[in-house]
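S.K.: Pasted the sequence and its predicted model underneath.
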Amino acid sequence: MPLGLSAPLNIFRESTINNSFSIERLDNRAMNSDFPGRLSYHRILLVEKGRGSITVDGGTFEVHGEEVFLLAKGQIYIFKASSVVTGYVICFGDCFWEKAPASASNCKAVLFNNAAVNQCLQPEENELQELQLLFQALLREYEAPAYNNQVDAMAAYLKIIMIKLANVRMTEEATFDSQDYVLYRKFLDLLSAQYKQLHEVSDYAEMLGVAPRRLSDLCRRCCRNSAKELITGQIVAEAKRALQFSASPVKEIAYLLNFSSPEQFSHFFKKNTHFSPASYRSQFISIGQ
């Protein structure tokens, strides 16, 4: 259920981060917040120990420990009161990521282009230990005195972390052919770029040169969701953001998301959220905050 349905909420936005990158050690850090936050940067939260819960775009996850939360730029999150975390948090912007070698771009796309699928990863003990060492090394680099190419070094560490996290994502699922995984990555890239214009599985299947059924099957094998569910999730998330952070009429939002009419958009939105666009807007957030 969306947060705060009984009353409008304020939303705070992240302040600008120097060089679009930061990493911080959290030691029994109280994660309480009075208002939900809208992310201006991608975030990787490695939880060694913790308690409480975090709600991201309406989905709630318990915080236990030995897990990794991935939050994409633009998502809205809030920690439950009394939530406490020991671990690390990395924040990075797209401009910082561009400094990372291009070979890691697919890993970032798989993890963050449809963040809802990868919101919480649960690495094996050996994977967690390896990630902890990488986070420790990156933190030392971040806190070291400035020197030439320091940003490039940090970007290289981030690339390695992203590759390791992508491998956690792969090993969580049943074994599948690597060619299917490459195709799945290509689908996520297309979806990230085209979801406002293209809403049908057949559209993406045609662009990828495969049958719609095969595309849906491989999506289920890779992330437990069908291709249609992934498309719908992207559209719903964008619609929520438009309703939350703009005063644009529902008619205009429907047009921007390529629905044939406001009525079609309203039916789609209510079917997937159980709220009409107008009700969601008025109950979830105070416009203009």
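M.R.: Ah, there it is.

S.K.: make it CA atoms for all contacts and neighbour counts henceforth
M.R.: OK.

S.K.: Show me which positions of stretch 92-112 end up buried.
M.R.: Residues of stretch 92-112 classed as buried by neighbour count (16 or more other Cα atoms under 10 Å): 92-93, 96-97, 99-100, 104, 106-112.

S.K.: Throw the residues you listed into CSV and include secondary structure, thanks.
M.R.: Formatted as CSV, the buried residues of stretch 92-112 follow (DSSP: H, G, I helix; E, B strand; the rest coil):
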residue, secondary structure
Phe92, strand
Gly93, coil
Phe96, helix
Trp97, helix
Lys99, coil
Ala100, coil
Ala104, helix
Asn106, helix
Cys107, helix
Lys108, helix
Ala109, helix
Val110, helix
Leu111, helix
Phe112, helix
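
S.K.: how many neighbours does the residue nearest to Glu66 when sequence neighbours are not counted have?
M.R.: Closest residue to Glu66 apart from its sequence neighbours, by Cα to Cα, 6 or more residues apart in numbering: Glu48 at 4.8 Å. Neighbour count for Glu48, taken as other Cα atoms under 10 Å: 19.

S.K.: ok so Glu48 is a helix residue?
M.R.: No: checked against three-state DSSP, Glu48 lies outside a helix; its state is strand.

S.K.: Find the residue at the geometric middle of the chain.
M.R.: Ala115 (2.8 Å; Cα atoms, centre = their mean).

S.K.: just to revisit the earlier point, from what I can see the residue nearest to Glu66 touches Gly65, true?
M.R.: Yes: between Glu48 and Gly65 there is a contact under Cα atoms under 8 Å: 4.9 Å.

S.K.: and the comparison structure, right after this:
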Amino acid sequence: MKQSEIRELKNEQDFKDFYLNDAPASFCEECSNITYTHGSGFLEIAKLEELKKGQKPIEGKQTRRKFYSVILLTEGEIEENIGHNLYHFLPGTLYFIGENQLHAVERWSNDVKGIFCMFDADYFLLCIKHQIKLNQFPFFQVNQEPFIKLSERETQMMEHLFWKLNSEKCQKTTFNDDLLTRMFLNVILLEAERIYNKQTSPDAFSLSRKDQLAAQFQLLINQHFMDKKQVSDYAELLHVHPNHLNDVIKEVSGFPASHFIQKQLIQEAKSRLIQTTDTVSMIAMELNFTDDSYFGRFFKKQTGITPLQYRKNHKH
């Protein structure tokens, strides 16, 4: 499939425009309308049965989402392509769609029930100090299975956690309320990870060679992004030519290899700006930038604002 045929969905509005007819401004009528400037991110929660009612005929149409999705299926059946694999999900399944993963809905049965949750990295970033990075959760990694099968008790627990998450989201009136909402999101992911790790099979997940290379590349970025900032550095570690690495990453993800190195640096910089009192100079030095001005230009190019503006916008 040509890249032009893959629709990029950047946020919740893109999601609604692509998948739904006459989508509401918010999936929860009781929600307070708290907005923040610059990079605060988004969180949306909806019932699968409500999404099914307004679903457009989008079967087989491929997308890449610039956000993360977690879906709890309690009734009905769902078939979706995630990455390069087709999955058939039954009741009692919790499945995940990571940022930039190739995805397509194939079939939702008419009797589907459950919960759909989507959020972006910026929303999760503000969760708690020293939080786990999203790409460290196994179910968001391209070399791992993107689902877990839940027992009846686990399904009920997850339903309750999602209900609590939505309740906190609807009742929020201050920034601190929103922090509590983010913490419940973190609890859901941590509980899912605990269940996932108990069920993990020692058998390797079957991936194409290109997907394996992309997964190894992402793992190396997680380990070395502060001191290795060039695609050629990672190509050397992977024993491939830089052009080949870049071509494979672009084919698998839709983005050049440099995008993921820069993204990891920006996420780390944002975390330190929000979660520490380090000066911009100190952060630039910790991230191994040659000087403050270069770090400032890099940050503004990626986010549209300066590091100090970003910190000011997220003070609470």
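M.R.: Now that the structure is in, tell me what you want to look at. As the structure is a computational prediction, the values presented were derived from the model and not from experiment.

S.K.: Tell me how far the residue nearest to Glu66 of structure 1 lies from Leu215 of structure 1.
M.R.: 36 Å (Cα to Cα, to the nearest Å).

S.K.: likewise Ser22 of structure 1?
M.R.: Ser22 of structure 1 is 37 Å from Leu215 of structure 1, by Cα to Cα.

S.K.: How about Asn118 of structure 1?
M.R.: 19 Å.

S.K.: ok, those two, which is more surrounded?
M.R.: In terms of neighbours (other Cα under 10 Å), Leu215 is the more surrounded of Asn118 of structure 1 and Leu215; the figures are 24 against 19.

S.K.: Give me the aligned partner of the more buried one over in structure 2.
M.R.: Here Leu215 of structure 1 stays unmatched in structure 2, going by TM-score structural alignment.

S.K.: How about Glu98 of structure 1?
M.R.: Using TM-score structural alignment as the criterion, Glu98 of structure 1 maps onto Leu125 of structure 2.

S.K.: Would you map the strands across structure 1?
M.R.: For structure 1, applying DSSP state E gives strands covering 12-13, 21-30, 37-38, 42-51, 53-56, 59-62, 67-71, 76-79, 84-92, 120-121.

S.K.: Thr232 of structure 1 is nearest to which of those?
M.R.: strand 59-62 (15.2 Å; Cα to Cα).

S.K.: What range does the closest one cover in structure 2?
M.R.: Residues 85-88 of structure 2 are matched to strand 59-62 of structure 1 when aligned by TM-score structural alignment.

S.K.: Then stretch 119-135 of structure 1?
M.R.: Going by TM-score structural alignment: stretch 119-135 of structure 1 matches residues 146-162.

S.K.: now the strands of structure 1 in a markdown table, with distance to Leu128 of structure 1?
M.R.: Conversion of the strands of structure 1 to a markdown table gives the following (distance: least, Cα to Cα, whole Å):
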| stretch | distance to Leu128 of structure 1 |
| --- | --- |
| strand 12-13 | 30 |
| strand 21-30 | 16 |
| strand 37-38 | 27 |
| strand 42-51 | 8 |
| strand 53-56 | 20 |
| strand 59-62 | 18 |
| strand 67-71 | 8 |
| strand 76-79 | 23 |
| strand 84-92 | 11 |
| strand 120-121 | 10 |
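
S.K.: so which of those gets nearest Ser282 of structure 1?
M.R.: Closest approach to Ser282 of structure 1 among these is made by strand 76-79 (16.7 Å; Cα to Cα).

S.K.: What is the aligned counterpart of the residue nearest to Glu66 of structure 1 in structure 2?
M.R.: Using TM-score structural alignment, the partner of Glu48 of structure 1 in structure 2 is Thr74.

S.K.: Am I right that that match is in contact with Lys113?
M.R.: Yes: between Thr74 of structure 2 and Lys113 there is a contact under Cα under 8 Å: 5.6 Å.

S.K.: For Arg241 of structure 1, grab the count of nearby residues.
M.R.: Neighbours around Arg241 of structure 1, by other Cα under 10 Å: 17.

S.K.: What residue in structure 2 is paired with Lys80 of structure 1?
M.R.: Residue mapping for Lys80 of structure 1 onto structure 2 gives Glu106, with TM-score structural alignment as the criterion.

S.K.: Tell me how far its match lies from Ile78 of structure 2.
M.R.: 8 Å.

S.K.: and if you look at Met158 of structure 2?
M.R.: Distance, Met158 of structure 2 to Ile78 of structure 2, using Cα to Cα: 18 Å.

S.K.: before we move on, what about Tyr95 of structure 2?
M.R.: Distance of Tyr95 of structure 2 to Ile78 of structure 2, computed by Cα to Cα: 11 Å.

S.K.: Among the two, which residue is more densely surrounded?
M.R.: More crowded of Tyr95 of structure 2 and Ile78, by other Cα under 10 Å: Tyr95, with 22 against 19.

S.K.: residue contacts, the alignment partner in structure 1 of Gln62 of structure 2?
M.R.: Aligned by TM-score structural alignment, Gln62 of structure 2 pairs with Pro36 of structure 1. Pro36 of structure 1 makes contact with Leu9, Asn10, Ile11, Phe12, Ile76, Tyr77, Ile78 under the criterion Cα atoms under 8 Å, 6 or more residues apart in numbering.
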